[in-house]
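# Sequence first, predicted model second:
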Amino acid sequence: MSIPGFDSWLGSAQGRYVMDWEQRKLDEAVADIFGFNALQIGMPQYDFLRANRIPLRQKAGEFGAVDVLSEMTALPFASHSTDLIVLPHVLEFSTDPHQILREVERILIPEGQVVIVGFNPLSLWGLKQKLDRSGDFPWNGNYLSITRLADWLQLLGFEVDRGTLGCYAPPFIQQKWLRRWHFIESAGERWWSFSGGVYLLRAIKRVHGMRLITPDWRKKAVRAKALRPVTHKEGHGH
């Protein structure tokens, strides 16, 4: 199953503008993550794992040129088997984003990482999404705010490691207008960082209660002392 208008939007000026930013930021986000298995879920038209050096890098999804064809809510991977997962615009176009995140948590190893990219509802792009009734991608999604997503991740035991926003220009259709508004990118990062049209969030799966168990020599010494026979001194009161 494909998303209506998905491929045509990717080839549009808007699509190129957003994807250029996302490819650049995802390259930076995944470059320093190591392990044995990495997985990109969705958007197989792009290689968002290209800057990562994990040996086995796969794409999974419900359509397109993927390595593993599967439902995103029931991933055919073993629990605790994956070191890195990239989710590009998956959650806001799913009917069950909670279940996708539960599956991500299940298959990630302890200390494994997930990188999520989504449209920011608190932006001009989010405003356009609220007003647009065409049913076309990307306006037909249910945009999730960073705070809401961070809350979901925290409930699943993740710790948000980093976040960044970009694409501050209004969602113009024509390339020339997007180019003319290029000046706002640096200004937006400095003054209106919360209002970028797209965000990237990286989180680490923490397993609470896991700690190194070391010998408690102090307690052992106390026990040994307590087991020593008691000797009574003679010559007192006799």
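Structure received.

# going forward, measure contacts between C-alpha atoms and count neighbours the same way
Will do.

# any idea which helix or strand carries the most centrally placed residue in the chain?
Nearest to the centroid of the C-alpha atoms of the chain, with distances taken as Cα atoms, centre = their mean, sits residue 115, at 2.7 Å. In this structure, residue 115 sits in strand 108-119 according to DSSP states H and E.

# picking that back up, list the contacts for the residue nearest to the centre of the chain?
Listed by Cα atoms under 8 Å, 6 or more residues apart in numbering, the contact partners of residue 115 are 29, 84, 85, 86, 87, 200, 201, 202, 203.

# Which residue ranges of the protein form strands?
37-41, 56-61, 68-69, 82-88, 108-119, 158-166, 198-205 (DSSP state E).

# want to compare, so here's the second one:
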Amino acid sequence: MSPSESFPGLHAWLDTPLGRYVMAWEESCVDALVADIFGYNAVQLGLPEADFLRANRMPLRFRAGAGEVQLETDLEALPFAANSLDLVVLPHVLEFAGHPHQVLREVERVLVADGHVIIAGFNPLSLFGLRRTLARECGAYPWHGQYLSPGRLKDWLALLSFEIGTQRSGCFVPAMEQQKWIDRLGLLDRAGSRWWPIGGGVYVIHAIKRVHGMRLIMPRWDRKARARALAPIIQRTGGIPDTSPRKTTDENDFGRD
């Protein structure tokens, strides 16, 4: 399956000035995050045109999904064993998946305890979200997707016992296709990250899978039973029992005589 068949218009959009602008920011952001994540197995699901694992140093790194990938798979039914992956990267998968909840559940299943997931998505509460509202009827990529706000996505992750590590937002320039306007409005990226950090056109969220340990609590009656079993048979006086020899009745009587 070619990239154009997996996501209609994706390959063409990535070659536009706006697509290159978005990919440049996301690759820089994800590179900084994955560089310090260690383990054995890492997988990128979707968007095979970009390599989001290039800065990672795990021995096994591959891309899965549809298109030019190492493994063709359905993202809603991953062919990996439970607790087998250390890192999963999801670049713009959830907003175009038919069942994004199921994709996240599968990611949680295949990640090891303390495994990492990095999600990149389009922000509906931004100028990109406004462009999506205006261009939704055309059905072109990427404006036809069901964008998830960072707050909503973090709620989903929390329900799956993920702990949010890092959230970053970028691409504050309006969604214009002309390179000259992207260059002229580049100062918005510097101002937006400081004054409107949640309003970037795209965001990257890093989360960690947490598995709570189990602690066995013995019943109170069982602790009492063990205490009674260890107690001496003689009457407990709160101290060391008196084991000195006692005088007999005859000795006591002789003393009085």
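Yep, it's here. Since the model is a prediction, treat every value here as computed from it, not as a measurement.

# Which one (most neighbours) among the contacts of residue 115 of structure 1?
residue 84 (28 neighbours; other Cα atoms under 10 Å).

# what residue of structure 2 takes the place of it?
Using TM-score structural alignment, the partner of residue 84 of structure 1 in structure 2 is residue 87.

# That match reaches residue 114, doesn't it?
No. Under the criterion of Cα atoms under 8 Å, residue 87 of structure 2 makes no contact with residue 114, lying 9.6 Å away.

# on that earlier part again, and the residue nearest to the centre of structure 1, what pairs with it in structure 2?
So residue 115 of structure 1 corresponds to residue 118, using TM-score structural alignment.

# roughly how far apart are that match and residue 180 of structure 2?
31 Å (Cα to Cα, to the nearest Å).

# what do you get for residue 49 of structure 2?
Look at residue 49 of structure 2 and residue 180 of structure 2: by Cα to Cα, they are 24 Å apart.

# From the neighbour counts alone, determine which of the two ranks first.
Applying other Cα under 10 Å to residue 49 of structure 2 and residue 180 shows that residue 49 carries more neighbours, namely 15 against 11.

# For the more buried one, list the residues it contacts.
Contacts of residue 49 of structure 2 by Cα under 8 Å, 6+ apart are 3, 11, 68.

# Tell me the counterpart of it in structure 1.
Match for residue 49 of structure 2 (TM-score structural alignment): residue 45.

# circling back: make a markdown table out of the strands of structure 1 and add distance to residue 181 of structure 1.
As requested, the strands of structure 1 are exported to a markdown table (distance: least, Cα to Cα, whole Å):
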| stretch | distance to residue 181 of structure 1 |
| --- | --- |
| strand 37-41 | 31 |
| strand 56-61 | 34 |
| strand 68-69 | 39 |
| strand 82-88 | 25 |
| strand 108-119 | 19 |
| strand 158-166 | 13 |
| strand 198-205 | 16 |
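
# wait, which of those strands is closest to residue 146 of structure 1?
Ranking the strands of structure 1 by proximity to residue 146 of structure 1 (Cα to Cα) places strand 198-205 first, at 7.7 Å.

# that older thread, would you mark the buried spots in the strand holding residue 115 of structure 1?
Across strand 108-119 of structure 1, burial judged by 16 or more other Cα atoms under 10 Å covers 108, 109, 110, 112, 113, 114, 115, 116, 117, 118, 119.

# Need the counterpart of residue 31 of structure 1 in structure 2.
Residue pairing (TM-score structural alignment): residue 31 of structure 1 is matched to residue 35 of structure 2.
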